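Undergrad: Kindly generate the corresponding structure for this input.
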Amino acid sequence: MRATDDSGAVLNAEFEVEADGDHLALVVKSAGGRVTGSPHGRNHQYNPALELLLHRLRERGAVLEAAW
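TA: Take a look at the predicted model:
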C-alpha cells in the first residue's frame, strides 16, 4: 500500500499492515536504490510517510510497543 497525505497526494513509500500475535505491525518498506525510469530512489518519501502514518495512529489512540 501507499499512504495518501491530507492534500490527496500519494506518497512514494510502500507499507504493509501485518498480524503480529494479538497485535498489528506496521511495516514500512526500506528506501534507497535506483528505480529504472525514475529520477527518485525507491520509496524516497519514506520519512514523510512514516511521520504521517504514526500521526494517524496516534490520532486513533494506538500504542507503539516496539520499533525496529
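Undergrad: okay, CA-based contacts and neighbour counts for the rest of this
TA: OK.
Undergrad: measure the closest residue to Tyr46 other than its chain neighbours to Asp20 for me?
TA: Distances taken as CA to CA, 6 or more residues apart in numbering put Ala13 closest to Tyr46, at 5.1 Å, once the chain neighbours are dropped. Plainly put, Ala13 is 21 Å away from Asp20 if you go by CA to CA, to the nearest Å.
Undergrad: to compare against the first, here's another:
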Amino acid sequence: MSTLLVILFIGGALRFILGIIWFILIVVTLMDLLKSRIPTNTKLLWLIVILLAPVLGSIIYLILGRSNKI
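TA: As a prediction, the model looks like this:
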C-alpha cells in the first residue's frame, strides 16, 4: 500500500514539474516573440503556431524563428 502511494506521489510531482517547465517555455517564447523585430505578419503566424502546438511550436520558434530565416 505504501509503495503505491510513493509511486503516485512521484508521478504527481513529476507531472507538476513538467507542467511548470511547459509553462515557463511558453511564456519565455511568447515574450521573445513579442520583443523581436520581425514583421507583424510573421509574428502573427508564429503566435498561431505557438498557440496551436505549444511545446513543439515553442521549440521550433526558438530554433528557427529567432534566426529570422523564415
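Undergrad: Overlay them and tell me the TM-score.
TA: The TM-score (TM-score structural alignment, normalised by the length of the first structure) is 0.33; 34 aligned residues with a CA RMSD of 3.0 Å.
Undergrad: Which one of Ala13 and Asp20 of the first structure is surrounded by more residues?
TA: Ala13 (22 against 9; other CA atoms under 10 Å).
Undergrad: quick revisit: now do the residue nearest to Tyr46 of the first structure against Val27 of the first structure, distance only.
TA: Ala13 of the first structure is 11 Å from Val27 of the first structure, by CA to CA.
Undergrad: Helices along the first structure, start to end?
TA: Along the first structure, the segments classed as helices by DSSP state H run 46-59.
Undergrad: Give the full set of residues in contact with the residue nearest to Phe15 of the first structure when sequence neighbours are not counted.
TA: Once flanking residues are discounted, Phe15 of the first structure sits nearest to Val28: 4.2 Å by CA to CA, 6+ apart. By CA atoms under 8 Å, 6 or more residues apart in numbering, the contact set of Val28 of the first structure is 13-16, 46, 50.
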